[in-house]
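1. sequence first, predicted coordinates after that:
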Amino acid sequence: MRMDLMLLCLAYVLSQFFRAFLAVLTKVLEIDVGAMPADLAFASGLWFLVFAAMQIPVGAALDKYGPRRTSAILLLVGGGGGAALFAMASTPLHISVAMGLIGVGCSPVLMASYFIFARTYPPARFATLAALMLGVGSFGNLIAAYPTAWAAETIGWRATLWVLAAISAAISVGLWATVQDPAPAEGDAKGSVLDLLKIPALWLLFPLMFVNYMPAAGIRGLWIGPYLSDVFSLTTSQIGQATLVMGVAMIVGTFAYGPADRILKTRKWVIIGGNLLGALGLIGLTLFTDSSAIRAILMMSVVGFCGASFPVLIAHARSFFPEHLTGRGVTLMNLFGIGGVGIMQFGSGKLHSAIAPTSPLLAYQSLFGLLAGLVLLGALIYCFSEDRMD
């Protein structure tokens, strides 16, 4: 593993951390800043939507300027600056603005590594390399779980965020110094996202790309905390342990998906099978919402494991991209994947706020049921896609 890829992976650890750590800080942010679950859902959704919106300019920047400048500058300004702003937050609005800025900082790091993989390594290895980067980077999920709860209780959440701001700045400097930009694509071909949208095969992938990451990211990144607190009265430390279990499941799932397409000689059916199993986990959460905390954590772990088809879906789409539009292509798919999570976080916050005052249990049942239905619908449309291997 090259040094530049190792630093990009470390930057992605931060990205995974920032999208998931709010779940652990639910109680302390409510006490110190007055941020309710709906406020945190809004802030989390803003992170995902800003992250998604940035994929279009990030894709253009990767193709034009390369991953070095794109990743280093955005991580320094957005990641470091956003974490510092979060550390000084005194209202829910400050948290939302900080999360949006952090979304800007995190937006290029995974796609920069995918860009390097797509332009430097054999196409048949893209899914494995993409899953490896995603899996190793997902250790940020673990840091955002119990260790964050411990840090918040030991040195305070503000000091924790200041440390993260410093780490973000240090990594950005390392990216500037070490990232190697791939050689430009051969020829003078030019294009835009509009050229990608003219490829019919991609339109059968977009719906599942839009919904496949919603359940794992939405539950792990936010709702696991309020759910386990409201329904089972778990403490911050216990919620940290639960998120740790789900985070491990998501990492294991990513590594399991990585080589599966080459072993089974199919991408389409690997993705369909995994998403159907994830939908079953969501249905279980809907039907047995308050039966047992352990059962709920296990079912959420199934959702996390099966919701890791993200890199294989991008590899499937990658097989349809022209080489000179690689940066725009991978970021377009990421826009759908992360944008779907952002929209769902906004919607889930409103859904929870509307139902929870009269029936907290029904609010979570509605949330899990909606997620199950969306995944099943996306998988149904995806069934008509062309299965393509490199």
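-> Thanks, I have the structure now.

2. CA atoms for contacts and neighbours, from now on please.
-> Fine.

3. check which element follows whichever strand or helix holds P226 along the chain.
-> Assigned by DSSP states H and E, P226 falls within helix 224-232. Using DSSP H and E, the helix or strand that directly follows helix 224-232 along the chain is helix 236-257.

4. packing partners of whatever helix or strand comes next after that next one?
-> Scanning forward in sequence from helix 236-257 by DSSP H and E, the next helix or strand is helix 260-264. Applying 3 or more Cα pairs under 8 Å, 6 or more residues apart in numbering; DSSP states H and E, we find helix 260-264 packed against helix 268-287.

5. show me what the helix it packs on is in contact with.
-> Helix 268-287 is contacted from outside by 212, 257, 260-261, 264, 296, 299-300, 302-307, 309, 312-313, 316, 364-366, 368-369, 371-373, 375-376, 379, 382-383, 385-388, using Cα atoms under 8 Å, 6 or more residues apart in numbering.

6. stretch 4-13 now?
-> 106, 109-110, 112-113, 133-134, 136-141, 168, 171, 174-175, 178-180.

7. and the residues you listed, which of them are buried?
-> If you count burial by 16 or more other Cα atoms under 10 Å, the buried members of these come out as 106, 109-110, 112-113, 133-134, 136-141, 168, 171, 174-175, 178-180.

8. tell me which of the residues you listed fall in helices.
-> Mapping the buried ones among the contacts of stretch 4-13 onto helices (DSSP state H) picks out 106, 109-110, 112-113, 133-134, 136-137, 139-141, 168, 171, 174-175, 178.

9. where's the spatially most central residue of the chain, which helix or strand?
-> Centroid-nearest residue in the chain, with Cα atoms, centre = their mean: A217, separated by 5.7 Å. Element membership for A217 (DSSP H and E) is helix 214-218.

10. same check on K190?
-> Judged by DSSP H and E, K190 forms part of no helix or strand.

11. ranges for the helices of the stretch 251-390 of the chain?
-> 260-264, 268-287, 293-306, 310-318, 326-355, 360-382 (DSSP state H, counting those that start in this stretch).

12. buried residues in the shortest one?
-> When neighbours are counted by 16+ other Cα under 10 Å, the buried residues of helix 260-264 are found to be 260-262.

13. mind listing what W162 touches?
-> By Cα under 8 Å, 6+ apart, the residues touching W162 are 83-84, 87.

14. narrow the residues you listed to those in helices?
-> 83-84, 87.

15. just to revisit the earlier point, other residues contacting the helix holding A217?
-> Contacts of helix 214-218 (Cα under 8 Å, 6+ apart): 19-20, 250, 300, 303-304, 307-308, 337, 340-341, 344-345, 371.

16. for that helix, which positions count as buried?
-> Residues of helix 214-218 classed as buried: 214-218 (neighbour count, 16+ other Cα under 10 Å).

17. let's bring in a second one:
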Amino acid sequence: VSDHPEGGAGAGGGGSHGRTVQGLAALRVLFKTRDYWIISVGTCVRYGILAAFQVLWAGPYLMETMGLSPLAAGNMILLLNLGLITGGPLWGCISDRVLKTRKWIVILCLGLAALLTFVMGLLRQGAGVWTLGPLFLGFGLLGASGGLMYTHIKELVPLEMAGTAMTGINFFTMMGPAVFLQGWGYFMQALHPEASRGIEAFQASLFACAAFLGGVSVLYLFTREREADIR
């Protein structure tokens, strides 16, 4: 533990007031950065759909529309979680050592997640675990790529702004489930008030989620790869 540097708090830019001014200046710069908003929207949609499906809507979808038993439905959700657990280090390794890109891996995973979600919307009642299992495992693997979005924004801003940028991204990540958990149910209720948890309601909601994921994958094309690209 050390005391203030020589010169006291004034040498650090006016103590707490100076740090507040610097923090607000960093926020102004961040809010003017196009990449920040694109990545924020991307992580909001990605994690919002993933979390809403994982923690709430996957169970009713599997049991009430696909006809799985509670045990089989739990196993499918377990596969999704295994995909999430293994996907994080997998995408990190591929990003750092093989492809050496954050942007294009995120775009690929968002696009493939849109495709998988669309396919799940096409399934009819009675689809077995051998069909649903790979889809759920793949959805988890692809969802795990969201960690690269934090690395991506960190590499797009000066080092002294990295913490602010990642905190800002995390706010939108957490807002995603707040929106999609409720929005998913309202959407199905509005479209099919008499059968809001029927197969048609789930198909429509999954198609809508696929459209959201596809849209943000296209939007992500307009981000830059790293800070070196904008110097």
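-> Sure, I can see it. Quantities reported herein were computed from a predicted structural model and do not represent experimental measurements.

18. and the helices of the stretch 251-390 of structure 1 as a markdown table, adding distance to V58 of structure 1?
-> Output for those, formatted as a markdown table (distance: least, Cα to Cα, whole Å):
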| stretch | distance to V58 of structure 1 |
| --- | --- |
| helix 260-264 | 28 |
| helix 268-287 | 26 |
| helix 293-306 | 27 |
| helix 310-318 | 16 |
| helix 326-355 | 7 |
| helix 360-382 | 26 |
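
19. among the ones you listed, which is nearest S229 of structure 1?
-> Nearest to S229 of structure 1, of all these, is helix 293-306, at 10.1 Å by Cα to Cα.

20. what residue of structure 2 takes the place of G284 of structure 1?
-> Matched by TM-score structural alignment, G284 of structure 1 corresponds to V119 in structure 2.

21. okay, that match and Q203 of structure 2: tell me how far apart.
-> Between V119 of structure 2 and Q203 of structure 2 the computed distance is 10 Å (Cα to Cα, to the nearest Å).

22. neighbour count: the two, which is higher?
-> Q203 (23 against 15; other Cα atoms under 10 Å).

23. wait, what's in contact with the equivalent of that one over in structure 1?
-> The alignment partner of Q203 of structure 2 in structure 1, by TM-score structural alignment, is Q365. Going by Cα under 8 Å, 6+ apart, Q365 of structure 1 touches 285-287, 289.

24. what about the alignment partner in structure 1 of G59 of structure 2, how many neighbours?
-> Correspondence of G59 of structure 2 to structure 1, assessed by TM-score structural alignment: G225. By other Cα under 10 Å, 26 other residues sit near G225 of structure 1.

25. G225 of structure 1 and A20 touch, don't they?
-> No. The criterion here is Cα atoms under 8 Å, and G225 of structure 1 misses it with A20 at 10.4 Å.

26. next secondary structure element downstream of the helix or strand Y12 of structure 1 falls within?
-> For Y12 of structure 1, the enclosing helix or strand under DSSP H and E is helix 3-20. Past helix 3-20 of structure 1, further along toward the C-terminus, the next helix or strand under DSSP H and E is helix 26-32.

27. corresponding residues in structure 2 for that next one?
-> So helix 26-32 of structure 1 is aligned with nothing, judged by TM-score structural alignment.

28. same thing with stretch 47-59 of structure 1?
-> The aligned range for stretch 47-59 of structure 1 is empty, by TM-score structural alignment.

29. for that stretch, which outside residues touch it?
-> The contact list for stretch 47-59 of structure 1, computed with Cα under 8 Å, 6+ apart, reads 19, 70, 96, 99-104, 106-108, 193, 327-332, 334-339, 341-343.

30. what's the spacing between T160 of structure 1 and G278 of structure 1?
-> Taking Cα to Cα, one finds T160 of structure 1 at 33 Å from G278 of structure 1.

31. A190 of structure 2 - how many residues pack around it?
-> 11.

32. list the contacts of the nearest residue to it once chain neighbours are set aside.
-> Excluding the flanking residues, the one nearest A190 of structure 2 by Cα to Cα, 6 or more residues apart in numbering is S196, at 7.9 Å. By Cα under 8 Å, 6+ apart, the contact set of S196 of structure 2 is 185, 188-190.

33. how about L376 of structure 1, what's its match in structure 2?
-> For L376 of structure 1, the aligned position in structure 2 is G214, judged by TM-score structural alignment.

34. oh, that last question was meant for A249 of structure 1, not what I typed.
-> Using TM-score structural alignment, A249 of structure 1 pairs with G83 in structure 2.

35. and its match, how close does it get to G48 of structure 2?
-> Taking Cα to Cα, one finds G83 of structure 2 at 17 Å from G48 of structure 2.

36. before we move on, what about I169 of structure 2?
-> Counting by Cα to Cα, the gap from I169 of structure 2 to G48 of structure 2 is 13 Å.

37. on average, how far is the helix holding A217 of structure 1 from the matching bit in structure 2?
-> Averaged over the aligned pairs, helix 214-218 of structure 1 sits 2.2 Å from structure 2 after superposition, using mean Cα distance after the TM-score superposition for structure 1.

38. please state the offset of stretch 186-203 of structure 2 from the chain centre?
-> 24 Å (Cα atoms, centre = their mean, to the nearest Å).

39. go on, stretch 42-49 of structure 2?
-> For stretch 42-49 of structure 2 - counting by Cα atoms, centre = their mean - the centre lies 4 Å from the chain centre.

40. that stretch corresponds to what range in structure 1?
-> Counting by TM-score structural alignment, stretch 42-49 of structure 2 sits on residues 208-215 of structure 1.

41. and that stretch, what's buried?
-> 208-215.

42. same thing with stretch 371-382 of structure 1?
-> 371-372, 374-376, 378-380, 382.

43. swap in stretch 270-284 of structure 1?
-> 270-272, 274-284.

44. same deal with stretch 77-89 of structure 2?
-> 77-84, 87-88.

45. could you dump the buried residues of stretch 371-382 of structure 1 to TSV with distance to A201 of structure 1?
-> Below are the buried residues of stretch 371-382 of structure 1 laid out as TSV (distance: Cα to Cα, whole Å):
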residue	distance to A201 of structure 1
L371	25
A372	25
L374	21
V375	19
L376	20
G378	15
A379	15
L380	15
Y382	10
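
46. and of the residues you listed, the nearest to L204 of structure 1?
-> Y382 (5.4 Å).

47. contact partners for that closest one?
-> So Y382 of structure 1 contacts 204-205, 207-208, 272 (Cα under 8 Å, 6+ apart).

48. just send those residues back as CSV, with secondary structure and distance to G187 of structure 1 too.
-> Below are those laid out as CSV (DSSP: H, G, I helix; E, B strand; the rest coil; distance: Cα to Cα, whole Å):
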residue, secondary structure, distance to G187 of structure 1
L204, coil, 30
L205, coil, 28
P207, helix, 33
L208, helix, 33
I272, helix, 37
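
49. cool, thanks, talk later.
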